[in-house]
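*Asks:* Below is the sequence, then the predicted model.
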Amino acid sequence: MTMEIEVCIDNIESLHTAQKAGATRIELCSSLAVGGLTPSIGLMRQAALHAHVPVYAMIRPRQGDFLFNDGDLAVMLDDIRAVKESGLHGIVIGCLTPNGEVDMPMCQQLVDAANGLGITFHRAIDQCVDYHAALDNIIALGCERVLTSGLEASAHQGINTLKEMVNYCGDRLSIMAGAGVSAQNVSSIIRNSGVQEIHLSGKTTRPSYMTNFSSAASMGSVDDFAIPVTDYDKIAAVSVMLKGRPQ
């Protein structure tokens, strides 16, 4: 079976880099520094124009937890309409209740709005109180896959739970391993868990191409002259590792 390599990006420069490096699917976001938020309509439209692999848009209206209110829901429904109008292939969702269960009524509204789009359930599952029950609910929603680190800080640390998830779901739901995936550990993650999809960002920064650095003004708490982008070598190294595996 061909391994899927999903790369999460938050700018159009990184889209081109990720595709050239071997990404087989793109998770399109804004603000990867806070875990990924909904991309702008402009980024959605440009991604649809330039992508030659499937693109799934993150639907997450703010940073923080996955407990959303009615106002957040209204934003997410509008964003899903924008995804459809932009011509992307799918969405990435995840809504929880206060006690750490999948919020089925809210998620079902998002799924209904996405009619015709592919659906990934994101790492909100890693904050669920009972991942077996969460998997059952995600399957009931009709999602294609769930992105998870196996409830640990990284996918490599969560290998045992990832394996249990793969065995539990069988062919009902694809388990996609993400968080800390690299060329150094991807073979071990796949071999020991049985996942057929991996997710990574390959984040790095490049220096600004500006020649004037004289201003003392800053747009925030980060270096305005270090541009976050996808690292071609990090993605390509994973792609090379996976192409060398027996299919």
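*Replies:* All right, it came through fine. Numbers count the residues shown, from 1 in each chain.
*Asks:* From here on, just use CA atoms for contacts and neighbour counts.
*Replies:* OK.
*Asks:* Please identify the buried residues of the helix ranked longest in the chain?
*Replies:* Counting by DSSP state H, the longest helix found in the chain is helix 70-86. For helix 70-86, the buried set under the neighbour-count rule, 16 or more other CA atoms under 10 Å, comprises 73, 76-77, 79-80, 82-84, 86.
*Asks:* Check stretch 191-203 too.
*Replies:* Neighbour counts over stretch 191-203 (16+ other CA under 10 Å) mark 193-203 as buried.
*Asks:* And the furthest pair within those residues?
*Replies:* Pairwise distances across the buried residues of stretch 191-203 peak at 25.2 Å for 194 and 203 (criterion: CA to CA).
*Asks:* Contacts for stretch 85-99 next, please.
*Replies:* 27, 41, 44-45, 47-48, 54-60, 66-68, 80, 83, 102-103, 106-107, 110, 114, 117-125, 128-129 (CA atoms under 8 Å, 6 or more residues apart in numbering).
*Asks:* Ok, stretch 45-53 next?
*Replies:* So stretch 45-53 is contacted by 12, 15-16, 19, 23-26, 55, 86-88 (CA under 8 Å, 6+ apart).
*Asks:* tell me which element residue 146 is part of?
*Replies:* Secondary structure assignment for residue 146, by DSSP states H and E: strand 145-148.
*Asks:* any idea of the angle the host helix or strand of residue 105 forms with helix 70-86?
*Replies:* Assigned by DSSP H and E, residue 105 belongs to helix 104-113. Going by axes from the mean of the first three to the mean of the last three CA atoms, to 10 degrees, helix 104-113 is angled at 20 degrees with respect to helix 70-86.
*Asks:* one step back: now which of the contacts of stretch 85-99 would you call buried?
*Replies:* Burial by neighbour count, 16+ other CA under 10 Å: within those this picks out 27, 44-45, 47-48, 54-60, 66-68, 80, 83, 102-103, 106-107, 110, 114, 117-125, 128.
*Asks:* can you tell me which of these are in strands?
*Replies:* 27, 55-58, 118-121 (DSSP state E).
*Asks:* got another, please set it beside the one above:
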Amino acid sequence: MQVEICANSFESALAAQQGGADRIELCTELSVGGLTPSHGLIEKVTSELQIPVHVLIRPRSGNFTYSPAELDVMHRDIEFCKMIGCAGVVSGALNSDNTIAKEKLELLLTAAEGLCFTFHRAFDWCPDAIVALDALLQFPIKRLLTSGKEQTAAEGLSLLNQLLEKSNDQIEIMPGSGINIGNISAFKANNFKSVHLSAGKKIQVLQRKPDVGMHSLRLFEEGIVSTSQKDVISEIVSVCKR
């Protein structure tokens, strides 16, 4: 069984290689489910490490329903990944009702032609897992990353096994979320080809709590997207320019 490490920094990616992992999903901001890393980080990891690098293509948190402008950003990021020599990308798109957005997915797959494509845990928001899997089976997707629609893959093991049987090796089902040394054997025993985990340890890097915090708890609410508003900007500019 192969091990994919969700690496959120160069240090994490290096640890994955040194620890013997088979590949990396490179991303940032694990606190919101992961976002696309900077081009600088992608280039440093792919140029300095030998382990295959798969890059998360997710331009923002909030949901997985993307506008044409956001899809254009995702396309550009995929093109960069191809140019820099990444092995694959990890992405996905949903409709507003959280069903698979087939037309948008096709655009992403076209951009990623020649790269290994993993559909990410947006799948776990789909209302019907079997219907969603049937939709994905229509596309040239290498693997599906999912927790089995539960907070952890261990809790979702029953559905994961159903998906494994239903997929019939047309798409690899890769369990992810909450996998650790205590439960890894269960996934191996159930014949999954690979697992996804961060193997992370939280380290406090501040010597003392700052007087002014940089985290905004109101923006961490699930589904919240903060977008600059033209009318508010115009009003501010008009005051500044008087």
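*Replies:* In hand now; what should we look at? Source: prediction; values computed, not measured.
*Asks:* follow-up on the earlier one: the strand holding residue 146 of structure 1 vs structure 2, average offset?
*Replies:* Comparison of strand 145-148 of structure 1 with structure 2 after fitting gives an average deviation of 0.3 Å (mean CA distance after the TM-score superposition for structure 1).
*Asks:* what range in structure 2 does that strand sit on?
*Replies:* Alignment of strand 145-148 of structure 1 against structure 2: residues 143-146, by TM-score structural alignment.
*Asks:* Determine the longest strand present in structure 2.
*Replies:* Longest strand in structure 2, counting by DSSP E: strand 2-7.
*Asks:* Can you name the residues in contact with it?
*Replies:* By CA under 8 Å, 6+ apart, the surrounding residues in contact with strand 2-7 of structure 2 are 13, 16, 21-28, 193-199.
*Asks:* Show me what the helix or strand containing residue 206 of structure 1 is packed up against.
*Replies:* Secondary structure from DSSP H and E places residue 206 of structure 1 in strand 203-207. Under the contact criterion of 3 or more CA pairs under 8 Å, 6 or more residues apart in numbering; DSSP states H and E, strand 203-207 of structure 1 touches strand 226-230.
*Asks:* that older thread, mean deviation, the helix or strand that the longest strand of structure 2 is followed by versus structure 1?
*Replies:* Tracing the chain past strand 2-7 of structure 2, the next element assigned as helix or strand by DSSP H and E is helix 10-18. Superposing on structure 1 and averaging over aligned pairs (mean CA distance after the TM-score superposition for structure 1), helix 10-18 of structure 2 comes out at 1.0 Å.
*Asks:* residues in structure 1 aligned with helix 10-18 of structure 2?
*Replies:* Under the criterion TM-score structural alignment, helix 10-18 of structure 2 matches residues 12-20.
*Asks:* same question, stretch 54-71 of structure 2
*Replies:* Under TM-score structural alignment, the match for stretch 54-71 of structure 2 in structure 1 covers residues 56-73.
*Asks:* Check the offset of that stretch from the chain's centre.
*Replies:* Distance of stretch 56-73 of structure 1 from the chain centroid (CA atoms, centre = their mean, to the nearest Å) equals 14 Å.
*Asks:* for stretch 140-153 of structure 1, same thing?
*Replies:* Mean-position distance between stretch 140-153 of structure 1 and its chain equals 10 Å (CA atoms, centre = their mean).
*Asks:* List the contacts of the spatially most central residue of structure 2.
*Replies:* Centroid-nearest residue in structure 2, with CA atoms, centre = their mean: residue 56, separated by 4.7 Å. Going by CA under 8 Å, 6+ apart, residue 56 of structure 2 touches 25-27, 34-37, 89-91.
*Asks:* Let's have the residues you listed in CSV, adding secondary structure and distance to residue 4 of structure 2.
*Replies:* Converted to CSV, these look like this (DSSP: H, G, I helix; E, B strand; the rest coil; distance: CA to CA, whole Å):
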residue, secondary structure, distance to residue 4 of structure 2
25, strand, 7
26, strand, 10
27, coil, 13
34, coil, 15
35, strand, 17
36, coil, 17
37, coil, 17
89, strand, 13
90, strand, 12
91, strand, 15
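*Asks:* Of those - the most surrounded one?
*Replies:* Using other CA atoms under 10 Å as the neighbour criterion, residue 26 leads these with 28 neighbours.
*Asks:* Give the aligned equivalent of residue 113 of structure 1 in structure 2.
*Replies:* Aligned counterpart of residue 113 of structure 1 in structure 2: residue 111 (TM-score structural alignment).
*Asks:* ok so, going back, let me know the closest of the buried residues of stretch 191-203 of structure 1 to residue 146 of structure 1.
*Replies:* Distances from residue 146 of structure 1 to those, taken by CA to CA, are shortest for residue 197, at 9.9 Å.
*Asks:* Quick check: the closest one touching residue 175?
*Replies:* Yes - counting by CA atoms under 8 Å, residue 175 is a contact partner of residue 197 of structure 1 at 6.9 Å.
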